[in-house]
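Enquirer: what's the 3D shape of this:
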Amino acid sequence: MDSPVQIPFKSFLQLKRDDPSAVYLQIVFGFIRAIQAGLLPEGTRLPGTRVLCKLLEVNRNTLIKALQDLESQGFIEILPNKGIFILSDQKQKKTAHVPAATAANATPFTFQRSAILENPTETSDLPYQFNDGQPDIRLVHNDVLARLYVSKLKRRRNLVAREHIQARSHEQFKAHFANFLNLTRGIRISTANLLTAGSHEISLYLAAKLLISPGDKVVVASPGYYLPNMTLADSGAHIIPAPVDEDGLLTQVLQEICEAQPIRLLYLTSNYHYPTTACLSAKRRMEVVELANRYGFVILEDDYDYDFHYDNNPVLPLAAFDAKDRVVYVGSFGRSLPSGFAYGFVAGPADFIRELEKHQNILEPGKDVIKEQVLTDWIQDGEVHRLSKKNRKIYQERRDGFVALLQAKLGSRIRFRVPPRGLAVWVEWLEDFSLVKLQKECAARGLFLPKTILYQTKGLTATRIGFGNLDPEEMAAAVEILRQSLEAVLQYR
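Expert: The predicted model follows:
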């Protein structure tokens, strides 16, 4: 293999000092793209940090931070006194001996490239898989939805005056949906305060684009939700992390940030913090709203997992207590339904919603009248409540079974709290070891741990383990594999 110094780093690492994303993140994403494209095959030895600093024209602290991030994600391995090696299973693609620099710039025209919007999703064919808290698609009631959808399609009136029916049907759907949100989440909105979208991600994207201008300072909880953080950063936000504990965001730190500089927005998953599952305490809820009113920032509240709560009196969102329209409330609906029937929504001031609709008309110019009519019937008939109640019972049983397995198999090695909602448990490991090595041991035994659920920093070794997609037998097998893999890692560390 060629000397590492001869690797054409400038062909795939083009650092932009005026880019809103941090330089170390540009380095991280540049290496990930190069590895995935096969430009840096497995086993490639990188130059030393001093040489790399000179090649990339960055300071050593920035480079070290990027390399630590790459190592924690499992893309490289840093061996003392030996060097830095690419540690990816991506194999170099066979081309007609095109030089790397030429292959990377093969497109005959220029276009904007994002160093932020990388897809971290991984797939696997292993028999057992943990995720970050996704529902079980096997529990979806496809037959009922299909029957309702077909019956709506067969009605002749749906084929006449399509535009008129579309507008009227959409308003009817919004009216019932707004009422549903008022009843279930304690917010007080009308159709003028509501935008429905094809997905939670589209809702968040639209809200971020309208609320954030390049350079705006946005506070996010840390550790945080990687997908919304990418959306916020891509909108031009300067991200400022604030720590969380068992009661959610530390409001004292938030106040200190606000006193030091003007803040445009706070992004918050108040009811079920991602990834730690902590719920913002009642005292801190009041403090967050009071700080927003005092310092004039917007609260972008993301209630992405409301469908899965296991207590009789679920915690209401901040939007339910927002008397001065400081909260823009983004959420999801129907995560237990087939993906085509799930919805995202934004609730906020009427003039803000009108502006959102202008942008939505470009992304989603048409409405699925039939789907909206089916869901309107489901809401009217109470079927949504019945289905939600049935699924919550199933997932609560799975949660209880899962935490019992964790306690029985790993109790002395982990710390966790039973989450009152959601489909994942935040597990903190009490011993020091490499999560990347644990991931490999699990894979060798048939259990897939995606990198997105692994959290490892200097003071934290934790995993967000989803249980909703597993039935009791699968759950027991997966936790046993996790136990065996941990024993193997600890034995050879």
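Enquirer: CA only for contacts and neighbour counts going forward, please
Expert: Fine.
Enquirer: which element is P314 on?
Expert: Under the criterion DSSP states H and E, no helix or strand holds P314.
Enquirer: quick one: residues contacting K217.
Expert: 237-240, 262-265 (C-alpha atoms under 8 Å, 6 or more residues apart in numbering).
Enquirer: quick one: the helices in the stretch 1-150 of the chain?
Expert: For the stretch 1-150 of the chain, helices defined by DSSP state H, counting those that start in this stretch occupy the ranges 23-36, 49-56, 60-72, 100-104, 142-154.
Enquirer: N229: which of the ones you listed is closest?
Expert: With C-alpha to C-alpha as the criterion, N229 lies closest to helix 23-36 of those, at 12.6 Å.
Enquirer: could you also give me the structure for this second sequence? I'd like to compare it with the first:
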Amino acid sequence: MIAYQSHLVIDKTAKQPAYLQLANQMTNLIRGGELRAGQKLLGSRQLALFLNIHRKTVVQAYDELLAQGWLESRAGSGTYVVENLPEMTPQPLADSQKLIINPAKTAGFLFNEAPHLQRPVLLSSFQFHLDDGFPDPRLAPLNELTRAYRSNLLHGNSYVRLGYGDTKGSAWLRRELADYLNETRGLKITLENVLILRGTIMGLYLVSTSLLKKGDNVVVGSLSWAGANMNFMQAGANVLKLSVDEYGPVVEELEQLCKKQPIRLVYLTSHHHYPTTVALRADRRLKLLQLAEEYGFIVFEDDYDYDFHYLSKPLLPLASADRAGMVLYCGSFTKAISPAFRVGYLVGPENVINHLAQLRRIIDRQGDLILENSFAELLQSGVIQRHLRKSLRAYRERRDVFCELLRTTLGNCLDFQVPDGGMAVWTQFDKSIDLALLAEKAEKKDLFFSNGMHHNSPGSALNATRLGFASSTPEELEQCVDILKSVI
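Expert: Presented below is the predicted three-dimensional model:
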């Protein structure tokens, strides 16, 4: 034990108690084989003297190791490393192993990293932003939500309120959502057709994991959301792509695919195609539903910003015209209020909702019941509906201001169509402009926007990106465009 005294170093300035430092270091010596099974340890006084610490510290460390089963105390004899440890003889490291010295950074076991999951997480901390199309949280009804959350947190039966709930989500929210979606989307559903989620990405994961199998064919647009494609690839599906034009995905190509091979699922953002923002034309909608019924494939309709359409009357979702139970309709409050509030929903036939709820249970036992009930209260009282009307007016003004700024200030450098809805403008930059370099230069002036590289298919360079306008005021948008102009 004296020989290993140099391995025991107590830092009296550290936050961790000295006895735990000593216990952890001795545990490492036992694990490493430096202290052998059955070896007698120094007495508490002697070790305290060697380490220049109080004897009570050593006693506490020994007691901790006794409780954990590393040591045993023998009456009248002293303290020993337990006998039943496996023999651990330190082995010299091979040259290839000497680089792996920090287990907190590098695992000792092998695993395969999936390239399709290598997608950076967006954490923008810049003063100005033309993002992917996010809402302005300054418009969110935070005072009303605070009051509703407090009320649901404090009032009612605490055992029920703060306990386990239905895996499908709050019954109150599901009921309010069913009424709201029936009224605004033309659906004909009850609460039994609704599964509450953390967001659309959770709905995609549940559907991909439980309804797809390896080798299934999934169809998306040639320009599509990477988050959806990642889920399909993770499930082992083959991702097939349709051309996208000014009216959305070309459904006629889908019919040809169906004739050649079985299609299991079609993913689309019918209301505002991601990333180009165009709406799927009416005749293509009808054709898609006919094909789904004829060939038996699932339609996953991601309606990520239905509430923000700037024409007099938006098209109803595909789900409203589904008569054969082929459509799974997904949305969330992420774009309506704020990404911080993880409340979304999936609508589908009851048997599918029950099936997906069983899988959800082993991933995330339930959502935030207090938050879900708070949203139910805001829906019931009309707060969310009033917020959406106010936000729609604000975002329409910002869209108009932003598009006019782009046209008058940068019209010779880029091309775009004024979107009928949504929170972003699909912008095609002149081929002479290096979009990646432009984004880097803009960041140095405290402006963030995506360089659009993740929209490129292998071998293609669109030189286009989404410029979000909703999260900035008209004055901020003017500053954003001025920065863009300066870096161009």
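Enquirer: about what we covered before: pick the most buried one from the helices of the stretch 1-150 of the first structure.
Expert: Stretch with highest mean neighbour count among these: helix 23-36 (a mean of 20; mean count of other C-alpha atoms under 10 Å).
Enquirer: how about A462 of the first structure, nearest residue that isn't a chain neighbour?
Expert: Once flanking residues are discounted, A462 of the first structure sits nearest to E428: 4.2 Å by C-alpha to C-alpha, 6 or more residues apart in numbering.
Enquirer: what's the burial count for the one you found?
Expert: Residues lying near E428 of the first structure (other C-alpha atoms under 10 Å) number 19.
Enquirer: what do you get for the one 4 residues further on?
Expert: As a burial measure, D432 of the first structure scores 13 neighbours (other C-alpha under 10 Å).
Enquirer: for the helices of the stretch 1-150 of the first structure, give me JSON lines that also has distance to V330 of the first structure.
Expert: Formatted as JSON lines, the helices of the stretch 1-150 of the first structure follow (distance: least, C-alpha to C-alpha, whole Å):
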{"stretch": "helix 23-36", "distance to V330 of the first structure": "27"}
{"stretch": "helix 49-56", "distance to V330 of the first structure": "40"}
{"stretch": "helix 60-72", "distance to V330 of the first structure": "30"}
{"stretch": "helix 100-104", "distance to V330 of the first structure": "38"}
{"stretch": "helix 142-154", "distance to V330 of the first structure": "25"}
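Enquirer: list the contacts for the residue nearest to A462 of the first structure?
Expert: By C-alpha under 8 Å, 6+ apart, the contact set of E428 of the first structure is 414-416, 460-463.
Enquirer: again, but for L447 of the first structure
Expert: Counting by C-alpha under 8 Å, 6+ apart, L447 of the first structure has contacts 126-130, 478, 481-482.
Enquirer: what do you get if the cut-off is 10 Å, keeping everything else the same?
Expert: Shown in contact with L447 of the first structure (C-alpha atoms under 10 Å, 6 or more residues apart in numbering): 124-130, 439-441, 477-482, 485.
Enquirer: one more: K440 of the first structure?
Expert: K440 of the first structure is in contact with 74, 446-449, 485, 489, counting by C-alpha under 10 Å, 6+ apart.
Enquirer: ok, 6 Å please
Expert: Shown in contact with K440 of the first structure (C-alpha atoms under 6 Å, 6 or more residues apart in numbering): no residues.
Enquirer: any idea which element it lies in?
Expert: Per DSSP H and E: helix 435-444 holds K440 of the first structure.
Enquirer: which positions in that helix come out as buried?
Expert: By neighbour count on 16 or more other C-alpha atoms under 10 Å, the buried set for helix 435-444 of the first structure is 435-443.
Enquirer: quick check: the two most widely separated of these?
Expert: Among these, the pair separated by the greatest distance (C-alpha to C-alpha) is L435 and A443, at 12.2 Å.
Enquirer: narrow the contacts of K217 of the first structure to those in helices?
Expert: With helices taken from DSSP state H, there is no overlap with the contacts of K217 of the first structure.
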